[in-house]
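> with the sequence up front, the predicted model follows.
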Amino acid sequence: MNRLALIFLVLAGCSVLAAQSVNFAAATDTTAILAFASPDGTPSLPSAPIPAPDFAPSVPLPRMAPELALSTYQQRASRQAQALAGYSANTVIRAELPDSTQHGEFELERHYIAPHTLTFKSLQYAGDGFVKTNVIARLLQSEVDHVQKDDPDATALRPENYKFSYKGTTQVARRALHFYQVKPRKKRVGLFKGHIFLDASTGSLVRAEGRVVKSPSLFVKKIDFVQEYADIDGFTLPVHMHSEARATLVGRTIVDIVNHHYQPLPAPIASAAASGSH
């Protein structure tokens, strides 16, 4: 496989696992979507110049204990895996190769049908042709291939895959968030070491950040990411991912994926209930 494709296969895994069922076991400020540093002092990845919506509830809700928030999140993720039949969304992908100053921006329509179908419709592209052909197009194909072969259970944020350590509470955009350190139990492609942030009132996943623990290629040195989520029509879906990779041949690669105008498709009630009973 082309070495560039190997880089973006991992990046695609980060975003697609989350998009399907919020099982990504892969920031929010009111002015910049990735503007705040980790509560433990670790700097976040560079901010993207994208305005962030304020998802804070208008009326404060009672705060959950950390253990209850984590348990609630895991239950929500499991239910969503059964209840989400698909979705459509607009996607903007921005890619940059800083070492060569090449960049590109691709706007597309994204259509997902559970569990293994993902298609894209091109809307417009601006930038270098090399980036479109060798970076973004490969990323999109990697996403499609990943969805076709995906095993959500292998990368879900569950005790079978991760160790969780509670680290405290932070306040972001008027929301109280519990944050946890997560460490994978195995060094497996698709898992990461880092932090997750849960809404202290609802248990919703708000943010995940860290480094992928296993690269699929010796030519890729590291992959770091920050991903933000929002609750949309009862489903928790990824709205932005910022990721950086470093490869032996192409140097730094920076990718931002923004999803907006989601239209989730709930599964029929009878079908979801039957699936949940197994």
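Nice, I can see it.
> for the rest of this, base every contact and every neighbour count on C-alpha atoms.
Will do.
> how long is stretch 184-193 end to end?
One end of stretch 184-193 to the other measures 6 Å (Cα to Cα, to the nearest Å).
> and it, what's buried?
Of the residues in stretch 184-193, 184, 188, 190-193 count as buried by neighbour count, 16 or more other Cα atoms under 10 Å.
> next: stretch 110-119.
For stretch 110-119, using 16+ other Cα under 10 Å, the buried residues are 110-116, 118.
> take this one as well and set it beside the first:
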Amino acid sequence: MRITFVLLMFSVVVAAQDVEDQLPRVDEIVIRMAEHDAQRAAALQSYTATRRYVLQNENHHKRAEMLVTVRCHQDGSKEFETVSESGWGGARKYVFPKLLKSETAASRPSERNKSRITLDNYSFQFLRTDCINNRLAYVLAITPKTTNQYLVKGTIWVDASDYAIARIEGAPAKNPSFWIKSVHFIHTYEKNGSFWLPASDRSVTEARIFGATELTIDYFGYSLTPLAMSASNGPTTTNEITNR
């Protein structure tokens, strides 16, 4: 009986090792992410979408909501137009405009390379595999090589088939303000047709005075026009979109 148990455990260990041996190395994953970007960045010329921002602070019973349309150009730069606002006046006057202004600035071609999840900006470590929306993903820890305002420290989930980022979770590499104690966020992406597109952002900011404030951003109503033909595979998905 003991021999049977030992043989069974040995078989399990060998099977697990076989699976591990079949996994790509972390440098291969990152290289394929970069290749994916380079080959298919031109597949999406531009897109428009709608976003719903909801800011809540339960301690102070504050809530504000904003609906905006966003247009993302081929170079990744963005333009925003506010459709409607409601709720807490302080958020509408100060917080929402600052969010849009910051993202507009970060999307400019001269700034975008500072925020990209690449070997130039990050060190990577393989953690494990996971399943997101019934798709296999490689989970990598990312550590910024510098501490500029655009970088983050945390974890990414890379789709094992498309090598597109499906999820990012972490915190800013640089504290944005003395008045902020901590920030934790989760960004998710979903495959829409042949493109991976932002689906939602969830962040909780702990401030020294106001306590916890939650920001939720939902993305919907995508219009992808026009699609360019990839040189190799026709209209295809592109990880570039996750950086737009």
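Cool, the structure landed. Quick caveat, the model's predicted, so the values are computed rather than measured.
> once they're superposed, tell me the TM-score.
The TM-score (TM-score structural alignment, normalised by the length of the second structure) is 0.74; 209 aligned residues with a Cα RMSD of 2.6 Å.
> which two among the buried residues of stretch 110-119 of the first structure are spaced furthest apart?
Within those, two members stand farthest from each other by Cα to Cα: 110 and 115, at 14.6 Å.
> and the helices in the second structure?
For the second structure, applying DSSP state H gives helices covering 2-22, 26-40, 89-90, 96-106, 109-112.
> if we can go back for a sec, would you mind giving the buried residues of stretch 184-193 of the first structure as JSON lines with distance to residue 87 of the first structure added?
Shown next, in JSON lines, are these (distance: Cα to Cα, whole Å):
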{"residue": "184", "distance to residue 87 of the first structure": "29"}
{"residue": "188", "distance to residue 87 of the first structure": "28"}
{"residue": "190", "distance to residue 87 of the first structure": "23"}
{"residue": "191", "distance to residue 87 of the first structure": "24"}
{"residue": "192", "distance to residue 87 of the first structure": "26"}
{"residue": "193", "distance to residue 87 of the first structure": "29"}
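> any idea how far residue 214 of the first structure is from the aligned residue in the first structure for residue 71 of the second structure?
Matched across to the first structure, residue 71 of the second structure falls on residue 111, judged by TM-score structural alignment. The gap separating residue 111 of the first structure from residue 214 of the first structure is 29 Å, by Cα to Cα.
> all strands of the first structure, in order?
Along the first structure, counting by DSSP state E, strands occupy 84-97, 102-113, 117-127, 162-172, 175-184, 192-199, 205-212, 220-232, 235-247, 251-266.
> okay if I get those strands as CSV plus distance to residue 146 of the first structure?
Converted to CSV, the strands of the first structure look like this (distance: least, Cα to Cα, whole Å):
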stretch, distance to residue 146 of the first structure
strand 84-97, 16
strand 102-113, 12
strand 117-127, 9
strand 162-172, 21
strand 175-184, 20
strand 192-199, 17
strand 205-212, 16
strand 220-232, 17
strand 235-247, 17
strand 251-266, 16
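> the ones you listed: which one's closest to residue 151 of the first structure?
Among the strands of the first structure, strand 117-127 sits nearest to residue 151 of the first structure (Cα to Cα), with 13.4 Å.
> now do the closest one: distance to the chain's middle.
Relative to its chain's centre, strand 117-127 of the first structure lies at 19 Å (Cα atoms, centre = their mean, to the nearest Å).
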